[in-house]
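**Student:** Sequence first, predicted coordinates after that:
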Amino acid sequence: MTLLIKHDAKPCSALLAEYEASGKLAAEPLKLQFGGVGTRDVYNIAAPFEDEGELVLAGRVEQRDSEHSQIIFFVERDGVWMPREGAPVLTLQDPFHTRIGGELVFGGVQIYPHPERPDALAWRTVFYKGSGIRSLELLFSGPNGMKDLRLIELADKSIGVFTRPQGVKGGRGKIGYVRIGSLSELTVQAIEDAPLLDAQFIDSEWGGANELHLLAGGLVGVLGHIACFDERGDRHYYPMAFAFDPESARFTDIELIASRSRFLPGAAKRPDLADVVFSGGLLRKPDGMAELYAGISDAEAHRLTIEDPFAKYER
């Protein structure tokens, strides 16, 4: 399929106005319930996936006043997600997963002391690989300072790599892309050299890829987020989606697929994070609907039923 693109970078405000006027479905909002974690919050979840015959959900678990988190694997028991017995606990943030070569590739964000600012933290994306959760071993550590690094096995078994540099290249955060032949070609240099996708974000805003879906016909459905500050310095994060053609590197314009107001009311880590929805994952359904799993306000994990944003690219 050939993708038509306008290369029209719209600010969050314009995308939100389009979304609110679209009448897109947002139904059955649900706050997920967790147990076995004491007083800690669970948020920025990934979509559930099957492991050893049962559905497992990975979530970021931390105290309300801290950024030091763990990724815990949960299984549902009578409507409550409980830590899975015997599963590893990873000292990471913001879990994600995919499958490459028949194996589970799982990742998250690793934080560490900033090399130049003693009062700050730095971060990088790390990947693990294994036949399942219990056999995960460290695979690769991405460039220092880069979150939202994602992989997908393409139709020809090559690997698409979506990046998100910040700084001189990328500003506050823009999406890049490079294609590699195998995981053995995944290097820091290849990631840092990945060209940026043009005209997705205005310079004062930022975004990244959260989860990648291989669509019928070979396109990649990108579930991501776009974010901005308002005049008070509060953050606003919105779930978004677009389709990407790995053959031509063309892509569709970003569209919002939800907003904070479509989920249930809830707590926030800080007042400036009240309007944050961090796309965790999408479970696509045969009926054209999808379940969006998301972190809410850096304090809770919710689910929302929406129209599958990628179905139109498979017709």
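**Tutor:** That came through, no problem. Every value quoted in this text rests on a predicted model; they were computed, and no experiment measured them.
**Student:** Could you use CA atoms for every contact and neighbour count after this?
**Tutor:** Noted.
**Student:** Identify the residue nearest residue 311 in space, chain neighbours excluded?
**Tutor:** In this structure, residue 311 finds its nearest non-sequential neighbour in residue 288, 6.4 Å apart by Cα to Cα, 6 or more residues apart in numbering.
**Student:** contacting residues around that neighbour?
**Tutor:** 307, 308, 311 (Cα atoms under 8 Å, 6 or more residues apart in numbering).
**Student:** Narrow those residues to those in strands?
**Tutor:** Using DSSP state E, the subset of those located in strands is residue 307.
**Student:** Pick out whichever of the contacts of residue 288 sits closest to residue 3.
**Tutor:** Of all these, residue 3 sits closest to residue 311, with 14.3 Å by Cα to Cα.
**Student:** any idea whether the residue most central in space within the chain is helix, strand or coil?
**Tutor:** Geometric centre of the chain, nearest residue: residue 210, 2.0 Å, by Cα atoms, centre = their mean. At residue 210 the chain is in strand, as set by DSSP: H, G, I helix; E, B strand; the rest coil.
**Student:** same thing with residue 313?
**Tutor:** Residue 313 ends up helix, using three-state DSSP.
**Student:** hang on, it packs against residue 243?
**Tutor:** Yes. Residue 313 is within contact range of residue 243, at 7.5 Å (criterion: Cα atoms under 8 Å).
**Student:** All the strands of the stretch 201-315 of the chain, residue numbers only.
**Tutor:** 206-214, 220-229, 235-244, 255-256, 275-284, 289-296, 300-307 (DSSP state E, counting those that start in this stretch).
**Student:** The stretch 51-200 of the chain too?
**Tutor:** Under DSSP E, counting those that start in this stretch, the stretch 51-200 of the chain gives strands at 54-62, 70-77, 80-83, 93-100, 103-113, 121-130, 137-141, 150-153, 159-163, 176-180.
**Student:** And the residue of the chain most remote from its centre, how close does it get to residue 147?
**Tutor:** Here the centre of the chain is the reference, and by Cα atoms, centre = their mean the most remote residue is residue 118, at 28.5 Å. To residue 147, residue 118 is 20 Å away according to Cα to Cα, to the nearest Å.
**Student:** next up, a second structure to put side by side with the first:
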Amino acid sequence: MKRLIKNAVKTCSVLVEEYEQKEQAFRPEKLVFKGVGEKDVYNITAPFEDEGELVIAGRVEPRDSEHSQVYFFVNRNDEWVPREAAPVLQLQDPFFTKIRGNLILGGVEIFRHPTLENALGWRTVFYRGTNIANLKEFFKGPDGMKDLRLVELQDGSIGIFTRPQGEKGGRGKIGFTRISTLEELTIDVVNGTPLLEGQFIDEEWGGANELHILSNGLVGVLGHIACFDEEGNRHYYPMTFVLNPETGEYSDIQLIAMRRNFLEGEAKRSDLEDVVFSGGLVRQEDGTADLYAGISDAEAQKITIQDPFIQFEK
């Protein structure tokens, strides 16, 4: 496998400077969602095939609330509308993968915090089934952990990407381990997963959003890195890196787009204007890739970039 060279930790500001020197993302497009009233649709997945039809899962919620649902949308005359008879899940920030031929669908479940008054807790919840219609819940991650992801590796084992916060992960750092089967997935395994060192300074945070198995068995990670500015505004940037599951080596983080590359639009709050939340990446044969993303916690867009993983397949 290709040897991956990891340099010193890079902050958001350094990554932005590096991105400014690269070929920029292009062809931004707003995705039009209908059929959910006045609610916003954002933090979408990339389109995936289910029963012969392309489907997008999206976070749907009122502008003034964090209580969201995940709908499954299909394209009708260039508009995405809820799929008839599809389940509606009480989740945020959906994601999907395929493991051993099954669809794995997940998202973030919020709940009343057990000890803090008027506060919410959260955890990642996973469903599986042969298709969307028969999804059944099969695992809840640790309380307080978002961005927990699974991927079937080239040898048939399962990679786990975690993102603890608090004593172990600070504001949020990425960990990686592997298991043989989904039956080995437990809270203890997730909590015991070692962190990838040197990715984030303590003042910043990040997580994995979607995982791609490259032609040589490396794992291409689509994720995000984020920080606060001095005024308390959040800045979320879509990023990628590559990990070798055999050796544990991983490459430097690189940004693949910024908010200004997308079309102007509304924001859920003023402190969320510079938020791009990676949803999914569809790699194309011409060396480009379409990035699907949530924008400013209020809408969904897609944009075309140079495929960030090709360099690791050569």
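**Tutor:** Happy to help now that I have it. Just so we're clear, the structure is a prediction, and the values are computed from it rather than from any experiment.
**Student:** The residue nearest to the centre of structure 1: what's it in contact with?
**Tutor:** Per Cα under 8 Å, 6+ apart, neighbours of residue 210 of structure 1: 96, 148, 150, 222, 223, 224, 225, 279, 280, 281.
**Student:** now with 10 Å?
**Tutor:** Taking Cα atoms under 10 Å, 6 or more residues apart in numbering, we find residue 210 of structure 1 in contact with 46, 94-97, 147-150, 162, 222-225, 239-241, 278-282.
**Student:** Ok, residue 256 of structure 2 next?
**Tutor:** Here residue 256 of structure 2 is in contact with 15-16, 19, 22-25, 222-224, 237-240, 278, 291, 304-308 (criterion: Cα under 10 Å, 6+ apart).
**Student:** what do we get in structure 1 for it?
**Tutor:** Applying TM-score structural alignment, one finds that residue 256 of structure 2 aligns to residue 257 in structure 1.
**Student:** if I look at its match, how far off is residue 305 of structure 1?
**Tutor:** 10 Å.
**Student:** Now for the two: what residues contact both?
**Tutor:** 25, 26, 292.
**Student:** Quick check: next helix or strand after the longest helix belonging to structure 2?
**Tutor:** As assigned by DSSP state H, the longest helix anywhere in structure 2 is helix 12-20. Toward the C-terminal end, the helix or strand that comes next after helix 12-20 of structure 2 (DSSP states H and E) is strand 26-30.
**Student:** For residue 143 of structure 1, see how far away the residue farthest from the centre of structure 1 is.
**Tutor:** 20 Å.
**Student:** Next: residue 20 of structure 1.
**Tutor:** 37 Å.
**Student:** neighbour-wise, which of those two wins?
**Tutor:** residue 143 (19 against 14; other Cα atoms under 10 Å).
**Student:** which one is the more buried one nearest to, not counting chain neighbours?
**Tutor:** Spatial nearest neighbour of residue 143 of structure 1, excluding adjacent residues (Cα to Cα, 6+ apart): residue 188 at 5.5 Å.
**Student:** For the one you found, grab the count of nearby residues.
**Tutor:** Neighbour count of residue 188 of structure 1, defined by other Cα under 10 Å: 13.
**Student:** ok so, going back, who wins on neighbours among the shared contacts of residue 257 and residue 305 of structure 1?
**Tutor:** In terms of neighbours by other Cα under 10 Å, those top out with residue 292 at 26 neighbours.
**Student:** Identify the residues contacting that one.
**Tutor:** So residue 292 of structure 1 contacts 26, 29, 46-47, 223, 239, 257-258, 279-284, 302-308 (Cα under 10 Å, 6+ apart).
**Student:** same thing but at 8 Å, please
**Tutor:** Counted by Cα under 8 Å, 6+ apart, residue 292 of structure 1 has contacts 47, 279, 280, 281, 282, 283, 303, 304, 305, 306.
**Student:** roughly how far apart are the fifth one and residue 252 of structure 1?
**Tutor:** The one in question is residue 282 of structure 1. 19 Å.
**Student:** More neighbours: which of those two?
**Tutor:** residue 282 (25 against 18).
**Student:** Does the more buried one touch residue 289 like I think?
**Tutor:** No. Counting by Cα under 8 Å, residue 282 of structure 1 does not reach residue 289; the two are 10.1 Å apart.
**Student:** The residue nearest to residue 245 of structure 1 when sequence neighbours are not counted: how many residues sit nearby?
**Tutor:** Nearest non-adjacent residue to residue 245 of structure 1, counting by Cα to Cα, 6+ apart: residue 219, 5.0 Å away. Using other Cα under 10 Å, residue 219 of structure 1 has 24 other residues around it.
**Student:** what's the spacing between residue 219 of structure 1 and residue 207 of structure 1?
**Tutor:** The value you get for residue 219 of structure 1 to residue 207 of structure 1, if Cα to Cα is used, is 20 Å.
**Student:** next one: residue 195 of structure 1
**Tutor:** 16 Å.
**Student:** Those two: which has the busier surroundings?
**Tutor:** Between residue 195 of structure 1 and residue 207, counted using other Cα under 10 Å, the more crowded position is residue 207 (22 against 15).
**Student:** what residues are up against the more buried one?
**Tutor:** 164, 173, 174, 175, 201, 224, 225, 226, 227.
**Student:** same thing but 10 Å
**Tutor:** 148, 164, 172-175, 200-201, 224-228, 237-240.
**Student:** How about the contacts made by the residue lying closest to it once chain neighbours are set aside?
**Tutor:** Spatial nearest neighbour of residue 207 of structure 1, excluding adjacent residues (Cα to Cα, 6+ apart): residue 226 at 4.2 Å. Taking Cα under 10 Å, 6+ apart, we find residue 226 of structure 1 in contact with 11-12, 15, 173-174, 200-201, 205-209, 236-241, 254-256, 277-279.
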